[in-house]
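Peer 1: Sequence below, structure please.
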Amino acid sequence: MIRRLFILGLLVVGINSCKNEQTGTFDATEDNLPNTEFANLLEDYSKQGYALDPMVATNAGDMSYNTEFPNFLSEDYKAKKKAYYNSFKNELSKIDKSTLNATEKMSYDVLNWDIDINLEAMQFKKDLMPIDQMWSKNLDFNQLASASNAQPFKTVEDYKNWTKRVDNYLIWLDATIENMKRGMEEGYVLPQSLIKKVIPQFETLAKGNVVDHLYYAPIKNLPDNFTEDERLKLTAEYKSMISDKIMPAHQKMVDFLTKEYLPEGRTTSGINATPLGDDYYNHQIKLYTTTNMTADEIHNLGLSEVARIRSEMEAVKKEVGFEGDLNAFFEHVRTKKELMPFTERSQVIAFYDSIHNVMKPQINKLFDKQPVTAFEVRRTEPFREKSAAANYSPGSLDGTRPGIFYTPIPDVESYNVFDKEDLFLHEAIPGHHFQIALQQENEDLPTFRKTLWYSAYGEGWALYTESMGKELGLYKDPYQYFGMLSAEIHRAIRLVVDTGLHAKGWSREKAIQYSLENEAESERAITSEIERYMANPGQALSYKIGQLKLIELRERASNALGDKFDIKEYHNQVLETGCIPLKLLEDKIDAWIESSK
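Peer 2: As a prediction, this is how the structure comes out:
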């Protein structure tokens, strides 16, 4: 899973290439020269997009908005956002698409789709449930407070910028309470099980010693070139900010969530039990799969994939000589002490580094283009570790901030490695790091496409790469191969339980039980996963839908091209485009196949 702000479209500085995205060749005719009017439109879209969401700008490496955090919940902000999309929708309609070269036509289609899906989202009152345990803006903001992420802390001005941004964030935090109160009146409330997970996240930031607080981290890392006077003033300012602003604001949220919100929390699990209803879930399916599939189609696909993968798991069970049924084997894998070898968290990080070293000699056989952006493995920050999944955080556009694979290690002695080779492929290399870093480094893409994120493509790619483990020198241990199958069935299960929860009236408990019966994850991990799907309907569908499309396109190209098929070139074709809706990717691959015959 990648944790990043949902991009509003955003960030284009113009087209600087005539590369034909349909065929991978370069157009040289006068007719295919870049369209200046269109380039200017995209540039304006970028500039206004950064101003609309300054957090996106900071994460992309643009430091122009580092003091800002708008009140995303205000009516004024929502009016500006709607006007932004409508304005560019209107301007886009004035562009004569026939005058565009192939790269620009792809950008036109992507931009049009992105504007439409964002305008569609604004029809729903989801902002009356602005806080959850995994996806809400406070979690993104708190990551910046650690002084190890996108927000810079190199100069005195940087330190002062952060205090101003904190003041703006606290305005938004107050607004979330007001929105949740409205939500309580109108029936838009979180399930009680999710509220119980949110409360400890705020409690952590509402108490304790100031010098141990997350927001004190920048003071512990003051640059050596600061004068003694600067150090003293900033230390006093940050102590005051934490004790007088951050702690009280988070305690206010704890009090509200505990005393007012939790008693009104839902006992139902699916989003269709709120006034958002089936229409919102259908929107989420479209958003996260970039298809027009129905909930029933996805549910049935999930059931068939679970059955297929279970049969492969049976073969691995037989290979290792385990006697008993598959569910007993799941429990065996969950509890096998040999698969939990660590006593120190540093050993976990070293384990992932060893996986990378095994893969390095094989990477060149499968990938022509590889990222320049650096890569690191880090432990997930303690403030979010208990409820977080492993995730990838992208580097900056200029490559100065590395891509980071975060892994939660709340209890190192129970950290099971059976599925961790697979996890590294997905979250790190060649999964999210290759896909996102290459997208950001591609000078042929307009900048809004460098930062665009469609889950069906991005998560579909990451799941697709898991199947390449043997080609990359991994999965030699049958338990690690079983880990790959476990990860794949986990994503197939998501098709069943996500649609079950949000379209078929399944309870949280039924979804947990179905998962326990079909995969080797612990009940604690499965519970966290089910609650994740409850918080963000549809997101979990993107992985398997995207993976199956990429496998289908690879097989289509291989069958059509025969000896001419080059796996490295197929990966180039997929990765050079960056995140786009799956139908546009399919059209591109079909055109490449025809041009390669």
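
Peer 1: Please count neighbours and contacts with C-alpha atoms only from this point.
Peer 2: Will do.

Peer 1: and Phe424, how far is that from Asp477?
Peer 2: To Asp477, Phe424 is 15 Å away according to CA to CA, to the nearest Å.

Peer 1: More neighbours: which of the two?
Peer 2: Taking neighbours as other CA atoms under 10 Å, Phe424 and Asp477 compare with Phe424 leading, 25 against 11.

Peer 1: and that one, what does it touch?
Peer 2: Applying CA atoms under 8 Å, 6 or more residues apart in numbering, we find Phe424 in contact with 352, 355, 431.

Peer 1: which of those has the most neighbours?
Peer 2: Gly431 (24 neighbours).

Peer 1: my read: that residue touches Thr465, true?
Peer 2: Yes. Because the distance of 5.8 Å satisfies CA atoms under 8 Å, Gly431 is recorded as touching Thr465.

Peer 1: Which residues are in contact with each of those two?
Peer 2: Common contacts of Gly431 and Thr465, defined by CA under 8 Å, 6+ apart, comprise Leu425.

Peer 1: and the host helix or strand of Arg308, which residues are buried?
Peer 2: Arg308 is part of helix 295-319, with elements assigned from DSSP states H and E. Neighbour-count burial for helix 295-319, counted by 16 or more other CA atoms under 10 Å, picks out 295, 298-299, 301-303, 305-306, 309-310, 313, 316-317.

Peer 1: Downstream of it, the next helix or strand is which one?
Peer 2: helix 326-335.

Peer 1: Helix 295-319 and that following helix, what's the angle between them?
Peer 2: 80 degrees (axes from the mean of the first three to the mean of the last three CA atoms, to 10 degrees).

Peer 1: Now show me the structure for the sequence below, then we'll compare the two:
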Amino acid sequence: MNASASLAALTDRYWAFERIENGLSAFLAGDDTGEPILLRESANDYARRDQAAADFLDQLAAIPLAELEATEAATHILLERELRLIRDNYALGTHLRPSLLPVGPDFSTVFFANAVTLSDVAAAELYVERLAQFPAFLADVRYCLLMGHAQGVRYPRLVLEAAARNSVGIASIKAETSPWYAPFAKSPLAGTAKMETQAERAKALIADALLPALSAYADTIAGPLMEGARDTLSCGDMHYALMIRQFTSTDMSAQAIHDLGMAETTRIEADMAVLAKDAGFGADVSGYRRFLATDGQFIAADANKLRERVEILCKRIDAKIPAYFRRIPRITYGVDVAPAAMSANLPPAYAQPAPSGGNSPGIFWVNGLPEKCPTYILPAMAVHEAWPGHLMHIGMMAELEHLPAFRRNGAIKYTACIEGWALYCEQLGIELGVYTTPHEHFGRLEMEMWRACRLVVDTGIHAFNWSREQAIAFLSDRLSLSPETIAAEVDRYIALPGQALAYHIGGIRVRAMRGRAEAALGDAFDLRHFHEVFMSAGPATLPVLDHVIDAWIAEAA
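Peer 2: Model prediction:
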């Protein structure tokens, strides 16, 4: 075979491998294996994936990059990156120190349940079989945690305490009101005899097996892992360097990122001062922040009122989309409120993309605690999480048939691309006209400041030995978010090193791509075409996206 055909065959084999190893990803991609096991997290699973990645790399090395056209060359580069990250993570033993917050293994089971639609009895039977596998999955995670602990891995004490509280909260939910039982309540066949049989099986499994497994997982965190838990926060230089590379897709150093964050917070603070004056606070930016943080008008009366407000806002945004985008995805989305028991350790909002099969929508989840999601940040949140942000972007990716399956279904592996686009959409919201008051404009700047602060705080914690109190103080001086939200954010940066860096770094690069195109093309610049080119590139590293946009600029010029 020639290079092109060899690459296509290899990417097909890699996706076939991915479908089995990461069954949840295959399900979300609409390419479900039908296998009961969705989550494979044992030590043997990771060893098998490491060896497979080595074999795939040998096969990829035999395919000459120079003989591939542009899209294929990008596929070659991205496949090599994914395979090397599998090997690098295994070599460093990251599977023995999995993330526990803000989303841990327990949340993965909830995320799956939220995406399920039970349209027939066969789907319900498979869903129950999968529920039956979750206790074994949690046992595998516990084993890896204990293996890591035996080898000297120590989590920060505050991470373990928060993760245990979160898991206990999830495990305390009654089976019939749990998120794992919810697909039966939503099923169009709810109440029929055959569906009720499966619903009763599910309820028994949840009560007798899954909830006890969650309790055992929480006990492991609160018990054995707490022995020798550290009061220091840094994840260590080698681990942090890998996380920076993985999440930002750049070779930036911690120092360079920290310095960029300091410069960006200074720039944004100046923009905030202008808005504070417009809102009647003169030069008192801190006073304006206190007003936004404490005035009750910005807190919805309850979770349902908050959801209704977000639904109205999203529909208003949807009406503006065609003027700015030449293509939109076929799949739609809805708005829902996260359960209160899970909301304390969740961000103000998050996106759950639609499974690619097209039988259920994406979901824009809003925090179930209204005080964590003040109304003046809702427009920025909406364009970030829903359309034209995550739900639209990832929905488009699933339809990119010109890309191999591992690429169009790989959004989760390209945080800087996905989050960078969503931050770009927050600024695009100005052109869309979604910000209608000085408070909402300030909310957008608040969101941008939040992400810029992450560059400082994340690197401060993991590279420069900042304390939790120092990180909280830095954010409190620059954000109007509640003390509880700020504390939860700091705990997130401690628990998930490097992930928070991807947002602002990605946002800066996406805005720079548009800036280069506007400067080079002048009056010939077509914003709708720019958006199509960027989104059609699929999930990719920032260097690959730079190359795609620069090639388009050269062709258009």
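
Peer 1: The stretch 351-500 of the second structure: helices as residue ranges?
Peer 2: All helices of the stretch 351-500 of the second structure, identified by DSSP state H, counting those that start in this stretch, fall at 378-385, 390-397, 405-408, 415-432, 438-463, 468-476, 483-495.

Peer 1: hang on, the earlier thing: of the contacts of Phe424 of the first structure, closest to Ser46 of the first structure?
Peer 2: Of all the contacts of Phe424 of the first structure, Gly431 has the smallest distance to Ser46 of the first structure: 26.8 Å, by CA to CA.

Peer 1: And the counterpart of the closest one in the second structure, how close does it get to His239 of the second structure?
Peer 2: Under the alignment defined by TM-score structural alignment, Gly431 of the first structure is paired with Gly389 of the second structure. Separation of Gly389 of the second structure from His239 of the second structure (CA to CA) stands at 30 Å.

Peer 1: And for Trp466 of the second structure?
Peer 2: Counting by CA to CA, the gap from Trp466 of the second structure to His239 of the second structure is 17 Å.

Peer 1: which residues does the residue lying closest to Glu489 of the second structure once chain neighbours are set aside contact?
Peer 2: With CA to CA, 6 or more residues apart in numbering as the measure, Pro347 is the residue that lies nearest to Glu489 of the second structure, at 7.7 Å, once sequence neighbours are left out. By CA under 8 Å, 6+ apart, Pro347 of the second structure lies in contact with 367, 372, 485, 489.

Peer 1: will you turn those residues into JSON lines that also has distance to Leu57 of the second structure?
Peer 2: What follows is the contacts of Pro347 of the second structure, written out as JSON lines (distance: CA to CA, whole Å):
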{"residue": "Asn367", "distance to Leu57 of the second structure": "42"}
{"residue": "Lys372", "distance to Leu57 of the second structure": "45"}
{"residue": "Thr485", "distance to Leu57 of the second structure": "43"}
{"residue": "Glu489", "distance to Leu57 of the second structure": "37"}
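
Peer 1: Buried ones among those residues?
Peer 2: Neighbour counting over these (16+ other CA under 10 Å) leaves 367, 372, 485, 489 as the buried ones.

Peer 1: does the residue mapped onto Gly270 of the first structure from the second structure sit in a helix, a strand or a coil?
Peer 2: Residue pairing (TM-score structural alignment): Gly270 of the first structure is matched to Ser234 of the second structure. Here Ser234 of the second structure is recorded as coil under DSSP: H, G, I helix; E, B strand; the rest coil.

Peer 1: And the closest residue to Ser234 of the second structure other than its chain neighbours, how far from Ala471 of the second structure?
Peer 2: When the adjacent residues along the chain are set aside, Ser234 of the second structure lies closest to His462, with 4.0 Å between them (CA to CA, 6+ apart). Distance from His462 of the second structure to Ala471 of the second structure, counting by CA to CA: 11 Å.

Peer 1: Quote the end-to-end distance of stretch 231-251 of the second structure.
Peer 2: Start to finish, the residues bounding stretch 231-251 of the second structure are 29 Å apart (CA to CA).

Peer 1: residues in the first structure aligned with whatever helix or strand Ala512 of the second structure lives in?
Peer 2: Using DSSP H and E, Ala512 of the second structure falls within helix 501-521. Residues 541-561 of the first structure are matched to helix 501-521 of the second structure when aligned by TM-score structural alignment.

Peer 1: how about that stretch: buried residues?
Peer 2: Those would be 541-547, 549-550, 553-554, 557-558, 560, for stretch 541-561 of the first structure by 16+ other CA under 10 Å.

Peer 1: same thing with stretch 246-255 of the second structure?
Peer 2: Taking 16+ other CA under 10 Å as the criterion, stretch 246-255 of the second structure shows 246-250, 254 as buried.

Peer 1: Out of these, flag the one nearest to Ser119 of the second structure.
Peer 2: Comparing these against Ser119 of the second structure with CA to CA places Phe247 closest, at 36.5 Å.

Peer 1: Give the aligned equivalent of the closest one in the first structure.
Peer 2: In the first structure, the residue paired with Phe247 of the second structure according to TM-score structural alignment is Tyr288.

Peer 1: Just say helix, strand or coil for Glu35 of the second structure.
Peer 2: For Glu35 of the second structure, the reduced secondary structure class is coil; criterion used: three-state DSSP.

Peer 1: coming back round to it: from the buried residues of stretch 246-255 of the second structure, pick the one nearest Ile331 of the second structure.
Peer 2: Using CA to CA, these come closest to Ile331 of the second structure at Phe247, 27.3 Å.

Peer 1: residues touching the closest one, list them.
Peer 2: The neighbourhood of Phe247 of the second structure, defined by CA under 8 Å, 6+ apart, consists of 413-416, 498-499, 501-502.

Peer 1: Verify the stated contact: Asp12 of the second structure with Leu79.
Peer 2: No. Asp12 of the second structure is beyond contact range of Leu79, at 11.6 Å (criterion: CA under 8 Å).

Peer 1: who's more crowded, those two?
Peer 2: Neighbours were counted for Asp12 of the second structure and for Leu79 using other CA under 10 Å; Leu79 has more, 21 against 15.

Peer 1: Remind me which helix or strand the counterpart of the more buried one in the first structure belongs to.
Peer 2: Under the alignment (TM-score structural alignment), Leu79 of the second structure pairs with Leu111 of the first structure. Taking DSSP H and E as the criterion, Leu111 of the first structure maps to helix 102-121.
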